[in-house]
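Peer 1: take a look and give me a structure for this.
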Amino acid sequence: MLNKLIIAVSLFLGLFAHAQVPVIKIDGSSTVFPITEAMAEEFQTAQKGKVRVTVGISGTGGGFKKFCRGEIDIQDASRPIQTSELEACRKAGIKFLEIPIAYDATAVIVGKKNTWLKSISVSDLKKMWEPAAQGKIMKWSDINPAWPKENMKLYGAGADSGTFDYFTEAVVGKSKSSRGDYTASEDDNTLVTGVANDQYAIGYIPLAYFEENKTKLNALAIIGGDKAPKKNEAVLPSRETVETGTYFPLSRPVFIYVSEASLKKTEIKDFVNFYLSNAAKIVPEVKYVPLPAKAYEIGKKHVKENKLGTVFGGHSEIGLKIEDLMKREGSL
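Peer 2: Now for the predicted structure:
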């Protein structure tokens, strides 16, 4: 009887102790997920079980819905907060810090059996993906007569994805403006599989997911046009071309958004500072491009000074340099 009592008390104390471990709740972008997941693992190891971090993937849009309802502490975002999300946060009294944490690029991908395409222009991508293309631009030869007279199979991000928002803005010229007759998924691995298994498929995914699947896929060099630093030169996505801005217009900074209320908790402030202190090492380990060291120092300064708001004013911008971005004053 005494042994049973001791076991019961031990179990109760164990459960009680577990319940007292603070939990940092994070959700949002599938693009940013690998970075934050790696950070969470390293942080929890460093904390030796004193803090638990949960990281979900509901897409940038889905994450902001939770963030602006006060359901999570940190939001992973592969594009800036938009006007409607700003309004939702304002109504709920959610104030936040906007912190760039890495560069990402969107890779336009084809399968290994695609023998006719090594590069593609932004203007051809627009013809392929704009809303007017739906039901009209169906075959490869509809874009270029030299390409096969075979139906294109299109794969891309779902509507809740920040990658979808950025790709449509960069390529079509308006965020969320896209044909609807394509295979959409928030799961980038689904897109990888679809494109890899079809000779006539084309899609777009975060560069990190392409890097993991180079044996199955080819990335197309992008011809950015008149606004590109290299104008009509075809540029492949890489760490160097993303850092220099020559992979245009499909490279961008990605972010975490931190609730001001959450940041008052010691464990969350510790996690955010840990994130910024270790980003230069961990970001490249998960196949993303780190920001300049100065950007992480500015990020820490913003955390220390509790610099609230966004520098984007509720919309994305194409081709903005990270150094210029960090100098801007946030607006509530």
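Peer 1: only C-alpha atoms for contact and neighbour calcs from this point on.
Peer 2: Noted.
Peer 1: contact partners for the closest residue to L117 other than its chain neighbours?
Peer 2: Leaving aside its chain neighbours, L117 sits nearest to L220 (7.4 Å; criterion: CA to CA, 6 or more residues apart in numbering). Contact partners of L220, counting by CA atoms under 8 Å, 6 or more residues apart in numbering, are A107, V108, I109, V110, L117, K118, S119, I120, L236.
Peer 1: my read: the last one touches G245, true?
Peer 2: No - in terms of CA atoms under 8 Å, L236 does not count as a neighbour of G245; the distance is 11.6 Å.
Peer 1: strands of the chain, residue ranges please.
Peer 2: With DSSP state E as the criterion, the chain has strands at 23-28, 52-55, 74-77, 96-111, 119-121, 153-157, 183-185, 201-206, 217-219, 221-223, 234-235, 251-259.
Peer 1: looking at these, which is buried most?
Peer 2: Most buried of the strands of the chain by mean neighbour count (mean count of other CA atoms under 10 Å) is strand 74-77; its value is a mean of 30.
Peer 1: sequence B follows; please return its structure for comparison with A:
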Amino acid sequence: MASKLKGTKAGFILALFTLSLAAVLVLAACGASNRSQSGQASLSGSIQIDGSSTVYPITEAVAEEFMNIYPDVNITVGVSGTGGGFKRFTAGETDMSNASRPIKDEEAAKAEENNIEYIELPVAYDGITVVVNKQNDWVDRLTVEELKKIWSPGSKVTKWSDIRPGWPNEKINLYGPGTDSGTFEYFTEVINGEAKKSRSDYTASEDDNVLVQGVSGDRYALGYFGFAYYLENSDKVRAVAIDGGSGPVEPTMETINNGTYKPLARPVFIYVNKKSLERPEVKEFVKFYMENAPELVEEIGYVPMPDSVYQENLNKIN
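Peer 2: Modelled structure (predicted):
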């Protein structure tokens, strides 16, 4: 009898334990369910971004990381160039715009006309990189004056020998960004003295990968584009040291960061529509961008801003 009671008591305790465990699991499941429905993991919606091909790799990398965490958010990143991106942004067609130059007065006026309020957020430093073919064994450096001689409107440079005596008497084939590119505008301003003033007889593309392919496949080619695209393709093209008046300096993370790679180092930006920031998926994405930019910017091949700049950007968002 005692043995039977002992067994009954043990069975009761086991049943009680099983019920308690089941209750704990149910509560845990409810808690997890509530987090997925009301927490950050429940973010959904779409974000439209367009603009600079230079800033594109940074924003695309951030977008991929963000969508890994929030798979119900769809982010589209276009590459119509800084000018093309601002056309869409100031018309209210996009939530964010990648830009390799600050917004122009006329673009800001268009935004105001369409009641678009925005925030400018610097995200990295870039160094416009002048490149030649790997088989080019005569160019060791170029001065700013020589670049102007090559790229200015009405340039008489058609052969390499027109730049320096002793260089090949071969046609120079030029590659560069299209006229909607912020890189094109910045380069022409600091080299030719006026934005968008350039010779037009060159192969132009808003897609920097097209420029890389052009230069890498032509021994007598010369082109320019963002530093990250050079780093990614340094096995295909060679960077040229630029003499801005203090001796030739090659583009590197260090020279871009300390300002010695001049005058081709510059900041790049994203612009965010304030109205779009009212949507939780957009605000969370921009916060995520600023919090992870230092690491991702460097991974991609750009120079990160000081931490204080990203913190200031976060303050603007909040």
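Peer 1: quick revisit: in the second structure, what residue corresponds to the residue nearest to L117 of the first structure?
Peer 2: Under the alignment (TM-score structural alignment), L220 of the first structure pairs with V240 of the second structure.
Peer 1: so which of the strands of the first structure comes closest to M128 of the first structure?
Peer 2: Proximity to M128 of the first structure (CA to CA) singles out strand 153-157 among the strands of the first structure, at 8.9 Å.
Peer 1: quick one, the closest one and strand 96-111 angle?
Peer 2: Between strand 153-157 of the first structure and strand 96-111, the angle comes out at 160 degrees (axes from the mean of the first three to the mean of the last three CA atoms, to 10 degrees).
Peer 1: what residues in the second structure pair up with strand 153-157 of the first structure?
Peer 2: Strand 153-157 of the first structure covers residues 173-177 of the second structure once aligned (TM-score structural alignment).
Peer 1: how much does the matching stretch stray from the first structure?
Peer 2: Its aligned residues in the first structure lie a mean 0.5 Å from stretch 173-177 of the second structure after superposition (mean CA distance after the TM-score superposition for the first structure).
Peer 1: where does stretch 210-230 of the second structure end up in the first structure?
Peer 2: Using TM-score structural alignment, stretch 210-230 of the second structure pairs with 190-210 in the first structure.
Peer 1: how about residues contacting the matching stretch?
Peer 2: Contacts of stretch 190-210 of the first structure (CA under 8 Å, 6+ apart): 31, 104-114, 150-157, 163, 183-185, 188-189, 213, 216-217, 219, 237, 286-288.
Peer 1: flag every buried residue along that stretch.
Peer 2: 190-192, 194-196, 198-210 (16 or more other CA atoms under 10 Å).
Peer 1: if we can go back for a sec, quick one: the residue nearest to L117 of the first structure and W116 of the first structure, what's the gap?
Peer 2: Separation of L220 of the first structure from W116 of the first structure (CA to CA, to the nearest Å): 11 Å.
Peer 1: tell me, how many residues neighbour the equivalent of P34 of the first structure over in the second structure?
Peer 2: Using TM-score structural alignment, the partner of P34 of the first structure in the second structure is P57. Neighbourhood size, P57 of the second structure [other CA atoms under 10 Å]: 20.
Peer 1: which part of the first structure matches stretch 291-306 of the second structure?
Peer 2: Going by TM-score structural alignment: stretch 291-306 of the second structure matches residues 277-292.
Peer 1: ends of the matching stretch, what's the gap?
Peer 2: 12 Å.
Peer 1: what comes up buried for that stretch?
Peer 2: S277, A279, A280, I282, V283, V286, K287, Y288, V289, P290, L291.
Peer 1: just those: which are in helices?
Peer 2: S277, A279, A280, I282, V283 (DSSP state H).
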